[in-house]
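# Need a 3D model of the following:
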Amino acid sequence: MRAAVVTTFGGPEAVEVVDVDVPEPGARQVRIKVAAAALNPVDAGVRQGVFGGAGKRIGLGWDVAGTVDATGVATSWSVGDEVVALDYGMVKPLGTHAAYVVVDTDAVAKAPTTVDAVHAATLPLNALTAVQALDLLELAPGASLLVTGAAGAVGGFAVQLAAHRGIPVTALAREGDEELVRSLGAAHFTAGDVEPGSVDAVLDAAVIGERALAWVRDGGAFAGVIPQAEPASERGVRTGAVEVSADGARLAELVRLVEAGVLTLRVAETYALEESAKAHARLGEGGVRGRLVLVP
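Okay, the predicted model is just below:
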């Protein structure tokens, strides 16, 4: 089968699409025939060597939508099930940017019935990151939340999920994105002029760090999206960062929110798997609203 990998680190040109063996599922695993797989900034980080793995063949891709093609023992999934899943891992021989991928059964959820596979492939990584970051904040309905990078994939899901929970959101984004973030449910908009200590919590999807921490009231909460990269606590503000985990049960809840119209799945462009390097180059240009999706 064909798969996108890197064997040396660098720019988009480091991405190779090569022939590899079709993986076999073990116990409590399933093999998914990939219909679509999103490209995320973490893939660019892997490609650049941010997470190590020099000298190895490293597969790319975390998100997948497709059809169960084979199962190991001790799984409730059946061949033919249409599913989505998160294939967690920075340095792995194969990722979801491939014709087939093997994942643990508890990372899998039924695919949403209201969207196609290309859109479904944008859900797992970014929506799980958003909901798990909101969980860290432990906000009650009515608490005020500022989301940085609110027009991005994680930020956009965070806005929608928080608004659904009855949490009024101030969206921080570029001026030209105000209409977009308000359509996602933001109650307020800012392009960067925020009073210190003015909100109960910040979800820092744009990785602003200490400047965003200053916007949280004394005793509030701050959640980042890069593990161990959150700013140190000050003024009694509780700080933390989400390390996304594969959670099929939670992913199933997010799928139901897609089907209920609560979550919007945004696709910017699609590329053939063989065009993986081209997709990486487009990601590097920035300004993408929605996800780039690879189709084998």
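
# Only C-alpha atoms from now on, for both contacts and neighbour counts.
Fine.

# Nearest to the spatial middle of this structure, which residue is it?
Asn126 (2.1 Å; CA atoms, centre = their mean).

# so the nearest residue to that residue once chain neighbours are set aside, which of the three states?
Leaving aside its chain neighbours, Asn126 sits nearest to Val154 (4.8 Å; criterion: CA to CA, 6 or more residues apart in numbering). Three-state assignment for Val154 (DSSP: H, G, I helix; E, B strand; the rest coil): helix.

# measure the residue nearest to the centre of the chain to His188 for me?
As judged by CA to CA, to the nearest Å, Asn126 and His188 stand 22 Å apart.

# Which positions in stretch 184-192 come out as buried?
By neighbour count on 16 or more other CA atoms under 10 Å, the buried set for stretch 184-192 is Leu184, Gly185, Ala186, Ala187, Phe189.

# need the helices for the stretch 51-200 of the chain, in chain order.
Assigned by DSSP state H, counting those that start in this stretch, the helices in the stretch 51-200 of the chain fall at 117-120, 124-137, 153-164, 178-183.

# Tell me which of the ones you listed sits nearest to Gly49.
Gly49 sits nearest to helix 124-137 of all those, at 20.0 Å, using CA to CA.

# Check what contacts the closest one and list those residues.
Helix 124-137 is contacted from outside by 62-64, 84-86, 153-155, 157-158, 161-162, 201, 203, 221-225, 240-246, 250-251, 254, using CA atoms under 8 Å, 6 or more residues apart in numbering.

# Sequence B follows; please return its structure for comparison with A:
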Amino acid sequence: MRALVFDSFGGPEVLRIAEVPVPATGPGQVRVRVEAATVHPVDLATRSGALAEAGLMAGGTRTGLGWDVAGVVEETGPGVGSVRPGDRVIGMNDRLDVPLGTQAEHVVLDAHAVARAPAGLAPAAAATLPLAGLTALQALDALALPEGGTLLVTGAAGAVGGYAVQLAAARGLRVVATARAADEPLVRELGAAHFVPSGPGRLGGEVRALVPGGVAGAL
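Now for the predicted structure:
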């Protein structure tokens, strides 16, 4: 099968398509035939060597890229009952120093790292859910704001910010969102009650003009 890998740190020129064996499943694992995989800033930092410089990975050997994936379960290892071959799933590989990531034709993941894909969602859209969606969800859980509270979301048109706006609105929070002025229609469609364009200015003053008492939390 084909997989995107690199053997040394650097720019895009270090990337190559390698022919590698199809990975085998072990106990508690599933093999997914990849239909779509995302490219995240973490992939760029992995490839450039920034994460190695920060002591988060060793490097020096063949490394695969890709965290998020959407695809179809091909094989399950012993002890897996949550999904079956043929199931459409999304999943996440959150390991940095691995020879194969999700940017490959097949990937093996722990069964607890995959979930059934939302029905009717195209693979390219479904693949954006795991990393950004979980980041937004866990951030909202950590804030634990009560229903009716006001939340400031910066970068509200980005991947994490966009999911945060939607999830917060679904929880009954009143969202004040910041993003580029051109993104206001999108951000409001996602569920923002108020919008503040990013750029030069005093964000705190502009937010307090909308919410005199101040927001209950910021993400």
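
# Looking at the second structure, name the residue matched to the residue nearest to the centre of the first structure.
In the second structure, the residue matched to Asn126 of the first structure (TM-score structural alignment) is Ala132.

# what separates that match from Glu184 of the second structure, distance-wise?
From Ala132 of the second structure to Glu184 of the second structure the distance is 20 Å (CA to CA).

# go on, Ala193 of the second structure?
From Ala193 of the second structure to Glu184 of the second structure the distance is 11 Å (CA to CA).

# Arg33 of the second structure too?
Separation of Arg33 of the second structure from Glu184 of the second structure (CA to CA): 37 Å.

# got it, and Val196 of the second structure?
According to CA to CA, Val196 of the second structure and Glu184 of the second structure sit 8 Å apart.

# what do you get for Val215 of the second structure?
Using CA to CA, one obtains 20 Å as the distance from Val215 of the second structure to Glu184 of the second structure.

# for Phe9 of the second structure, same thing?
Counting by CA to CA, the gap between Phe9 of the second structure and Glu184 of the second structure amounts to 38 Å.

# Can you spell out which helices and strands pack onto the longest strand seen in the first structure?
The residue-count maximum for a strand in the first structure (DSSP state E) belongs to strand 29-39. With contacts taken as 3 or more CA pairs under 8 Å, 6 or more residues apart in numbering; DSSP states H and E, strand 29-39 of the first structure sits against strand 63-71, strand 100-104, helix 117-120, strand 291-295.

# would you list those in TSV and tack on mean neighbour count and distance to Ala279 of the first structure?
Shown next, in TSV, are these (neighbours: other CA atoms under 10 Å; distance: least, CA to CA, whole Å):
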stretch	mean neighbour count	distance to Ala279 of the first structure
strand 63-71	26	15
strand 100-104	24	19
helix 117-120	25	15
strand 291-295	25	7
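
# For the counterpart of Gly155 of the first structure in the second structure, which non-adjacent residue is spatially closest?
In the second structure, Gly155 of the first structure lines up with Gly161, judged by TM-score structural alignment. Counting by CA to CA, 6+ apart, Gly161 of the second structure lies nearest to Gly155, which is 5.4 Å off, once chain neighbours are set aside.

# Kindly report the same for Gly10 of the second structure.
Closest to Gly10 of the second structure by CA to CA, 6+ apart is Ser48, at 4.6 Å.

# Of all the helices and strands packed on strand 29-39 of the first structure, which one comes closest to Met90 of the first structure?
Per CA to CA, nearest to Met90 of the first structure of those: strand 63-71, 12.7 Å.

# Count the residues that sit near Gly176 of the first structure.
10 (other CA atoms under 10 Å).

# I'd like the distance from it to Thr67 of the first structure, if you could.
Look at Gly176 of the first structure and Thr67 of the first structure: by CA to CA, they are 38 Å apart.

# now do Ala268 of the first structure
Ala268 of the first structure is 23 Å from Thr67 of the first structure, by CA to CA.

# Equivalent analysis for Phe9 of the first structure, please.
31 Å.

# how about the strands in the stretch 151-296 of the first structure?
Per DSSP state E, counting those that start in this stretch, the stretch 151-296 of the first structure carries strands over the ranges 169-172, 188-190, 199-204, 216-224, 238-241, 267-272, 291-295.
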